[in-house]
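Enquirer: Following is a predicted model, sequence given first.
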Amino acid sequence: MTKVSVILAAFNEEKYIENAIRSILNQTLTDFELIIVNDGSSDNTLNIINSFKDSRIKLINQKNRGPGACRNNALDIAQGEYIMYLDGDDWYSRNALEIAYAEAKSKDTDFTFYQMINYDNDTGRKYENDWFSLKIFDESYENTVFNIADFKGSIFDLSVGVCQKIYNASFLRGIDARFPEGIFFEDMPFFYYVLLKAEKISIIKKCLYYRRKHAESITHVVDWKFLDTVPAGRELFRIFIENGWYDAYKFDLLAYKINGPRFALRDIKENYKIPLYELIKKDYCEIKEGPYYQDYIDNLGPVKKKFFLDIIKSKDYDDFKTLNQEKSSPP
C-alpha cells in the first residue's frame, strides 16, 4: 500500500500550482501518490498540471463543484495508508510527508496536527500565529497520544484547517467522513466530526506547511464566499445534534455558530451585506421556531445575544443596523 495520498484541489491556480506540485514531487518520502483535482479551472492550471510527467500523479478533471466535492472525489480513489491535503496556492516543507507519516504511523493515530507558517506573498515575510503554531497545546501534549476528552481548552479554539493534519485513511472511511459539498468553509464541519470521532490524536511541533497569503486568498478577501458561513454553521450544528454531542458542548457551540456570520456581516463587502443579512435572518427565524431557541437565549453572552435578537426583531438590514449599534466586536 502507498504510504501517503496527497490530495490537491485546484481552481484557477496558474500562478501557484507549479510550486505546490513541485513541493510534493521533491519530498524526502517518495512512496506517495498525488491526486490533483482540477475543479473546472478556466485559466492555465490544467496545462501546468499536464506538463508534469510523473507516474505518482493522478488527475481528476471535473466541472467546477467546489472544494468539498474535490476532496470527496479524491478520497474515493485514494490508495494511501494516510491522507494529507494541500491547497493549490500553498506548499509543504521538503520533509513534511516523511515527518508526518513517521509520527502518525509510530503512534497509530487517527489524525495528527502539525504546525503551519504564514507566507505574505507581497513581501516574502514568513510569520507565525498562535493558531497555526499550535500554541494551545502545551508540552503535556507532546510525544503522547490523546483524544478530545483529555483536552483542557475549548475545542472551538482549535485550527479547523484540513491541510494542517495527516489522517489515517481507514479511520476516515470507517466513520464515513465527508466534506459538505456546494459551500465554502467546508473544513469546519468536517474537522469537528473527525475530531470528536477520533480516539488517538497527536501533535508535531514542527512547521511542515507554508500557507500563502495573497489578494485572492479566501480568508483574505471577505466577499461572497462568506455567505457560506451560514450553511456551514447549520451543518456543524446538525452534526453535533445527530451525534449526541450537543449537550456536552452547547455553550461554546452556540457562541461559535453566532460568531462566524456575525463577524462576516461586519466585514463583508458592502454589496453582500444585505444577502448575508437575509441568510442569517432566515436561519435565526427558523431557530426561533425550533426546540433550541431557549438555549440560545440562556447561553449566549450579551453581545452575541443582542446580535441574535436584533436580527430576529429587525424588518430589514437598515432596521438591523439601527437596532444593533455594535461599535466593537469582542470575541
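Expert: Sure thing, it's come through.
Enquirer: When you work out contacts or count neighbours from here on, use the C-alpha atoms and nothing else.
Expert: Fine.
Enquirer: Can you give me the buried ones in stretch 311-320?
Expert: 311-312, 314, 317, 320 (16 or more other CA atoms under 10 Å).
Enquirer: now what about it, what contacts it?
Expert: For stretch 311-320, contacts defined as CA atoms under 8 Å, 6 or more residues apart in numbering pick out 274, 277-278, 280-281, 284-285, 310, 323.
Enquirer: Buried only: go through those for me.
Expert: The buried subset of these - by 16+ other CA under 10 Å - is 277, 280-281, 284-285, 310, 323.
Enquirer: Okay, and which of those residues map to helices?
Expert: Counting by DSSP state H, the part of the buried ones among the contacts of stretch 311-320 found in helices is 277, 280-281, 284-285, 310, 323.
Enquirer: Reformat the residues you listed as JSON lines; add distance to residue 292.
Expert: Listed next are those as JSON lines, based on distance: CA to CA, whole Å:
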{"residue": "277", "distance to residue 292": "21"}
{"residue": "280", "distance to residue 292": "16"}
{"residue": "281", "distance to residue 292": "16"}
{"residue": "284", "distance to residue 292": "11"}
{"residue": "285", "distance to residue 292": "12"}
{"residue": "310", "distance to residue 292": "18"}
{"residue": "323", "distance to residue 292": "24"}
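Enquirer: let's bring in a second model and compare:
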Amino acid sequence: MEKSTPLVSVCMPAYNAGEYIADTVKSITDQSYANWELIIVNDGSTDDTAAIVNQLTDSRIKVFHQENKGQCAAANQAFRLSKGKLIKFMDADDLLSPNYIYNQVSMINGDDDVIAFAAWGRFYSNSLATFHLDDSFLTSSMKPAEWLIASMTDKQVMLQCALWLIPRKILDVSGLWDETLSLINDFEFFIRVLLCAHELRFTNDAVLYYRSGLAQSLSATTSAKGAESAYHSVNLGTQYLLKQETSNRVKKIAADCFQRLVYTFYPQHKAIVHKAALKVKELGGSSIAFPAGGYTKILASILGWKTTQYLKFIFKKRA
C-alpha cells in the first residue's frame, strides 16, 4: 500500500499571492490522488494571502507564516515541515491538471532514484482560455544529463518547479534551494537536483498550467541583486553540466546561457554584462540572436541590438 500510494508533499512558498492562491490550492484539492499534504509557507506577504490561507479547512493543508526571507528560504522551510516520500515544489499561482499527481506517482512506481516530469503550457490574464501547450518541450524519458543537454541546445530550458515530482532521497543527496539566490534560482537548483537522479521519466496526462505575464515576477530583473543572482545561478548551473560533459556542445550551451544574460541586462547592469560576456568568450562564443519581435526586431536590424536595448531602457525609465 505504501509503495502504490506514498505521501506526496507539495511545498508551496507564497508571497503576495492573494489573487491566485485559492485557485492554485483548489487544483491540489481536486487531484484524483488523495494521499498528499500541502505545506504553504506565507513569506511575509503584505496583501491578503495570510487571511486566505488561514481560512483553508482541509486537514491535509498546513500553513506556516514567516517574515519575508525570499522564495528559496520559504521553499526550504516548507520542505523541512514536510513528511512525504515524494516532493513537489510549486508556485502559488500555477495550476495542475486533475490526474497530475496520480500519474506522476504511478510513473515513479516506487523507485527512489528517478524523477517524474510533465507537459506544460502558458496562460495569461487569469484565463485558462488563453492556455497553449508548449509543443517544443522535450517529453522523452531520458538520462538527466542527456535530457538537459537536448533541452538546452539552441533554446532556453524550462525548469519550472511544479513540473517535477522528486523522491526525498534525491533531495537528501542534492541539497535544497540556495537561499542566496533570487532571480532564476530554479536554474541552478533543478540542474543540480536532476543530475542526482538515475532517470527522468515523462508523465502522460499531466499538464502544468503556468501563469504568465505577472508584473511582479518581472520586477526582479531591474534590480542589481536580481542580476547578480541570475549570473550566479547560470554560472553554477552550467558548471554542474560541464562537470558531466566538457564537450563543445555543452560549452556552446553554457555560452548561450551567458549570452542571454548579456542581452537581458544591457545596459543597466554593466558589471554583470561584462562578466557574462567574458564567460561567453571563455566558452568559445555564442551565435544566438538577440531576442526580439515586432518593432523591436525591425529597430535592432537597423540600429543594432545594443542601441535598441539602450533606447528601450531609456524609454522604460522615463515611463
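Expert: Cool, the structure landed. Since we're looking at a predicted model, the values are computed, not measured.
Enquirer: Enumerate the positions of the biggest strand by length in structure 2 that are buried.
Expert: The longest strand of structure 2 (DSSP state E) is strand 199-211. Applying a neighbour-count criterion of 16+ other CA under 10 Å, one finds 199-203, 206-211 buried in strand 199-211 of structure 2.
Enquirer: One more: stretch 144-159 of structure 1?
Expert: Within stretch 144-159 of structure 1, the residues that qualify as buried by neighbour count (16+ other CA under 10 Å) are 145-148, 155, 158-159.
Enquirer: any idea which of the residues you listed is closest to residue 239 of structure 1?
Expert: residue 155 (14.7 Å; CA to CA).
Enquirer: Show me what that closest one aligns to in structure 2.
Expert: Counting by TM-score structural alignment, residue 155 of structure 1 lines up with residue 152 in structure 2.
Enquirer: Quick check, its match in contact with residue 252.
Expert: No: the criterion here is CA atoms under 8 Å, and residue 152 of structure 2 misses it with residue 252 at 9.7 Å.
Enquirer: so where do the helices sit in the stretch 151-300 of structure 2?
Expert: Taking DSSP state H, counting those that start in this stretch to define them, one finds helices in the stretch 151-300 of structure 2 at 168-174, 185-194, 215-218, 224-244, 248-265, 270-282, 294-303.
Enquirer: Make TSV out of the ones you listed and add distance to residue 139 of structure 2.
Expert: What follows is those, written out as TSV (distance: least, CA to CA, whole Å):
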stretch	distance to residue 139 of structure 2
helix 168-174	21
helix 185-194	15
helix 215-218	26
helix 224-244	20
helix 248-265	19
helix 270-282	29
helix 294-303	30
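Enquirer: Would you mind saying which of those helices lies nearest residue 48 of structure 2?
Expert: Nearest of the helices of the stretch 151-300 of structure 2 to residue 48 of structure 2, taken as CA to CA: helix 215-218 at 15.8 Å.
Enquirer: so who does the residue nearest in space to the middle of structure 1 touch?
Expert: Against the mean C-alpha coordinate of structure 1, by CA atoms, centre = their mean, the closest residue is residue 187 at 2.8 Å. Neighbour list for residue 187 of structure 1: 160-162, 179 [criterion: CA under 8 Å, 6+ apart].
Enquirer: which of these show up in structure 2 as well?
Expert: Using both residues aligned by TM-score structural alignment, their matches' CA atoms under 8 Å, structure 2 keeps these contacts from these: 160-162.
Enquirer: looking at these, which has the most residues close by?
Expert: Taking other CA atoms under 10 Å as the neighbour criterion, residue 160 ranks highest of these with 21 neighbours.
Enquirer: So that one versus residue 190 of structure 1, what's the distance?
Expert: In this structure, residue 160 of structure 1 and residue 190 of structure 1 are 8 Å apart, going by CA to CA, to the nearest Å.
Enquirer: Tell me the counterpart of the residue nearest to the centre of structure 1 in structure 2.
Expert: By TM-score structural alignment, residue 187 of structure 1 lines up with residue 186 in structure 2.
Enquirer: Stretch 10-30 of structure 1 spans what distance, first to last residue?
Expert: Span of stretch 10-30 of structure 1 from end to end, CA to CA: 22 Å.
Enquirer: how about that stretch, which residues of structure 2 does it hit?
Expert: So stretch 10-30 of structure 1 sits over residues 14-34 in structure 2, by TM-score structural alignment.
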